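A.B. asks: Test case, fold it:
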Amino acid sequence: MICYFGILDSVNDVWGVRVPDLPGCHGGGASPDEAIADATSATREWVEARIAKHLPMPNPSTVADLLRSGEIDSSGGESAVIVRHR
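C.D. replies: Alright, predicted model coming up:
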């Protein structure tokens, strides 16, 4: 099973998770758990659409890759979460 990392953040009590390796894939909710669950659902749909089109899956980044690239703003309160698609 391939696992991707999502980036969890919050603004004004609204939580979001974006999945950098899957362009356009994100989720949101009123709590971190809701945002992660929504991102998990979005990831599942993203993967299913990709498979249906017979396209290869992107290689997942490591947390170190995401930190090195500046994708995670830990000083701004962002953190990495695992987003499973199956």
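A.B. asks: drop to CA atoms for contacts and neighbour counts, all remaining ones
C.D. replies: OK.
A.B. asks: mind checking the longest helix of the protein?
C.D. replies: Secondary structure of the chain per DSSP state H: the longest helix is helix 32-52.
A.B. asks: hmm, who's touching that helix?
C.D. replies: Outside helix 32-52, the residues that touch it by CA atoms under 8 Å, 6 or more residues apart in numbering are 6, 8, 15-19, 22, 25-29, 56-57, 81, 83-86.
A.B. asks: For the comparison step, fold the sequence that follows:
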Amino acid sequence: MRTFVGILDGRADVWGVRVPDAPGCYGGGATAEEAVASAVEALADLLQDDDYVRATPLNPTPIEALRERPDIKAGLAAGDVLVLLSAPGDAGRNDRTPIAAE
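C.D. replies: Model (predicted):
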């Protein structure tokens, strides 16, 4: 099972999650929880798309390395939150989808 890092941002009733290691993978919702669930669903869809997987190397970057990227550091300083995402259908995945906020 691969675990990807998502970046959660938003406020009030507009939330979004982007996944830096999966280009084009975004989630959104009226709450942070909805945005994370939407991102997990989008990630699952991308991981099941053979053309996308062949064209896009999907190697999750460790959270520690992402924290050091200047763009992500700036977002964290502005209030973004890192979340861990595992997608249903990913090779070797179990039936639970762990999600953790930092």
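A.B. asks: Now compute the TM-score of the two chains, please.
C.D. replies: Remark: TM-score between the superposed chains equals 0.87 [TM-score structural alignment, normalised by the length of structure 1]; 84 aligned residues with a CA RMSD of 1.6 Å.
A.B. asks: before we move on, back to that, can you select the buried ones from the contacts of helix 32-52 of structure 1 in PyMOL?
C.D. replies: Applying 16 or more other CA atoms under 10 Å to the contacts of helix 32-52 of structure 1, the buried members can be selected in PyMOL as follows:
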select buried, resi 6+8+15+16+17+18+19+22+25+26+27+28+29+81+83+84+85
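A.B. asks: Out of the contacts of helix 32-52 of structure 1, which sit inside strands?
C.D. replies: Under the assignment DSSP state E, these contribute 6, 8, 15-18, 26-29, 81, 83-84 to strands.
A.B. asks: Any chance of those residues in CSV with distance to residue 70 of structure 1 as columns?
C.D. replies: Formatted as CSV, these follow (distance: CA to CA, whole Å):
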residue, distance to residue 70 of structure 1
6, 14
8, 14
15, 20
16, 17
17, 16
18, 14
26, 18
27, 20
28, 21
29, 24
81, 16
83, 19
84, 22
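A.B. asks: from the residues you listed, which two are the most distant?
C.D. replies: Spatially, the most separated pair among those is 15 and 84, at 18.1 Å (CA to CA).
A.B. asks: Quick one: residues contacting residue 25 of structure 2.
C.D. replies: 18-19, 39, 42-43, 46.
A.B. asks: any idea how far residue 19 of structure 2 is from it?
C.D. replies: Using CA to CA, to the nearest Å, residue 25 of structure 2 is found at 6 Å from residue 19 of structure 2.
A.B. asks: Residue 38 of structure 2 too?
C.D. replies: From residue 38 of structure 2 to residue 19 of structure 2 the distance is 12 Å (CA to CA).
A.B. asks: where do the contact lists of these two overlap?
C.D. replies: Listed as contacting both residue 38 of structure 2 and residue 19 by CA under 8 Å, 6+ apart are residue 26.
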